[in-house]
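Quick one: sequence and predicted model below, then my questions.
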Amino acid sequence: MNINNFRFDQVGLNRFFGPLEAKIMDILWEGSEKSIKQVQQRLEIEKSINFNTVMTVMNRLLEKGILQKRVEGRTSFFKPVKTKEEFIEEQSKKLTDNLLDEFGGLVVNHMLDSLTEVDQQLLNRLEEKIDQLKKGKKQ
C-alpha cells in the first residue's frame, strides 16, 4: 500500500491521510470491523457527517488497499488491512528509504542531530544495528 502524499506540515495520521480519512482509520483501528453506518454514527459525535460522504471516503480507502470489505446481506463491513502499528512501521520505512535514496548520509546525520534527549534504550538499539551492519559487511 502506497501513501503518495506525505504532509510534512501535519501531525500524526494527518501526515498520511486527509482529516476525515484519519478519523475513520482511528475508528476502524479500535477493533472489530464496522459498517459505514457504524462509522458514521461514531463520527457524528463530533459533528453531522453525511452517510454518502463516509461511504465515499471508506470506498476510496478500500481502493487504495488500506481497508478490506466483507459483505453480509446488504451491509458491507470494513476493517483495516494492517494494524495501526504495522501501517506506521511500513510508511515510516518507506519514507526513510526514500529520504536515504535521495539525500544519502545527510538524512542519518540529521536524524541523529535531532535526538535532543538521549533515550538509552534507543541508543542501545542503534548500537546493535550498527554492529550488525558492520558484521554483515565484513563477511
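Everything's here; your move.

contacts, neighbours, all on C-alpha from now
OK.

Pull up the gap between F16 and S35, please.
For F16, the distance to S35 (Cα to Cα, to the nearest Å) stands at 23 Å.

got it, and T75?
7 Å.

In terms of neighbours, single out the busier of those two.
S35 (19 against 12; other Cα atoms under 10 Å).

I'd guessed the more buried one sits against V71; true?
No. Using Cα atoms under 8 Å, S35 makes no contact with V71, being 9.6 Å away.

Tell me, how many residues neighbour E33?
When neighbours are defined as other Cα under 10 Å, E33 has 19 of them.

for the nearest residue to it once chain neighbours are set aside, what are its contacts?
Excluding the flanking residues, the one nearest E33 by Cα to Cα, 6 or more residues apart in numbering is K79, at 4.7 Å. By Cα atoms under 8 Å, 6 or more residues apart in numbering, the contact list for K79 reads L28, W29, S32, E33, K34, L67, Q68, K69.

Presented hereafter is structure B, for comparison with structure A:
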Amino acid sequence: MNNDENKTLLKILGPLEINVMNVMWSKKEVTVQDVLTELNKHNNYAYTTIMTIMSRLDKKGILTRSKLGKVYIYKPNYSLNELLQQNSSEQVEHLLNHYGDIAITQFVDAVGHNPDQLNKLKELIQKLEQDDK
C-alpha cells in the first residue's frame, strides 16, 4: 500500500482496522486467531480486541463472516482498490445529492488546475458520450 492510499484509507478506517485489513488482503480467508497471530508478530493485542475490530468490519460490510464449527471465518468483501472506489463513489454521491450543480462546478474547477486530471476527465466524458450512441 502506498502512502497516498494509506492516508485515504485512514479517512475510512482506523489504524488498527487498517492493520487487520492488511492481514485480510494478504490471507483472503482467516479466523480471529490467524489475524491475532500475524499482528502480534510486532504488537501485543488481546484476542478480544481483534475480535471486536473484525466484528465491526463485518457490520460495516467490509468483511463477511461465516461460522465453521465453533469459529468464524472472515473474508474481505473488497480489495483495497475496490474499497477506495466504493468510498469515493459514496462521497461523490453525497456531494451531488446535497450540492447538485454547485458540486459539479467545483469539481470541474478543481480538475481544471491539473492538466493530467483535466485530460482524464475529457477522456471519460468522450467515452461516456460514445457509449450513449
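Perfect, thanks for sending it. Predicted, not measured: the structure shown is a model, and the values here were computed from it.

What TM-score do the two superposed chains give?
Once superposed, chain against chain, the TM-score is 0.75 (TM-score structural alignment, normalised by the length of the second structure); 126 aligned residues with a Cα RMSD of 2.7 Å.

looking at this, the residue nearest to E33 of the first structure is in a strand?
Yes. Per DSSP: H, G, I helix; E, B strand; the rest coil, K79 of the first structure lies within a strand segment.

Quick one: classify S76 of the first structure as helix, strand or coil.
strand.

about what we covered before: pick the one among the contacts of K79 of the first structure closest to E85 of the first structure.
Using Cα to Cα, W29 is the member of these that lies nearest E85 of the first structure, at 9.7 Å.

What lines up with that closest one in the second structure?
Matched by TM-score structural alignment, W29 of the first structure corresponds to W25 in the second structure.

and that match, what helix or strand is that in?
Secondary structure from DSSP states H and E places W25 of the second structure in helix 15-27.

if we can go back for a sec, wait, what's in contact with the match of W29 of the first structure?
Taking Cα under 8 Å, 6+ apart as the test, what W25 of the second structure contacts is P76, S79, L80.

of these, buried ones?
Buried members of the contacts of W25 of the second structure, scored by 16 or more other Cα atoms under 10 Å, are P76, L80.

And the contacts of W25 of the second structure, which is closest to M51 of the second structure?
Distances from M51 of the second structure to the contacts of W25 of the second structure, taken by Cα to Cα, are shortest for P76, at 14.8 Å.

Aligned to the closest one, what sits in the first structure?
In the first structure, P76 of the second structure lands on P80 (TM-score structural alignment).

List the residues that contact that match.
Counting by Cα under 8 Å, 6+ apart, P80 of the first structure touches M25, L28, W29, I66, L67, Q68.

is it true that R65 of the second structure touches K59?
No. The pair R65 of the second structure / K59 is not scored as a contact, 9.7 Å apart, by Cα under 8 Å.

And stretch 8-19 of the second structure, what's buried?
L9, E17.

Run the chain-centre distance for it.
9 Å (Cα atoms, centre = their mean, to the nearest Å).

and if you look at stretch 107-114 of the first structure?
For stretch 107-114 of the first structure, the distance to the chain centre is 22 Å (Cα atoms, centre = their mean).

Likewise for stretch 49-59 of the first structure?
Its chain's C-alpha centre and that of stretch 49-59 of the first structure lie 20 Å apart, by Cα atoms, centre = their mean.

Which part of the second structure matches that stretch?
Against the second structure, stretch 49-59 of the first structure falls on residues 45-55 (TM-score structural alignment).

Is E85 of the first structure in a helix, a strand, or coil?
helix.

mind listing the helices for the first structure?
Ranges of helices in the first structure, per DSSP state H, are 19-28, 36-43, 51-63, 84-103, 105-113, 120-138.

would you turn those helices into TSV with distance to G12 of the first structure?
Below are the helices of the first structure laid out as TSV (distance: least, Cα to Cα, whole Å):
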stretch	distance to G12 of the first structure
helix 19-28	9
helix 36-43	18
helix 51-63	17
helix 84-103	10
helix 105-113	18
helix 120-138	21
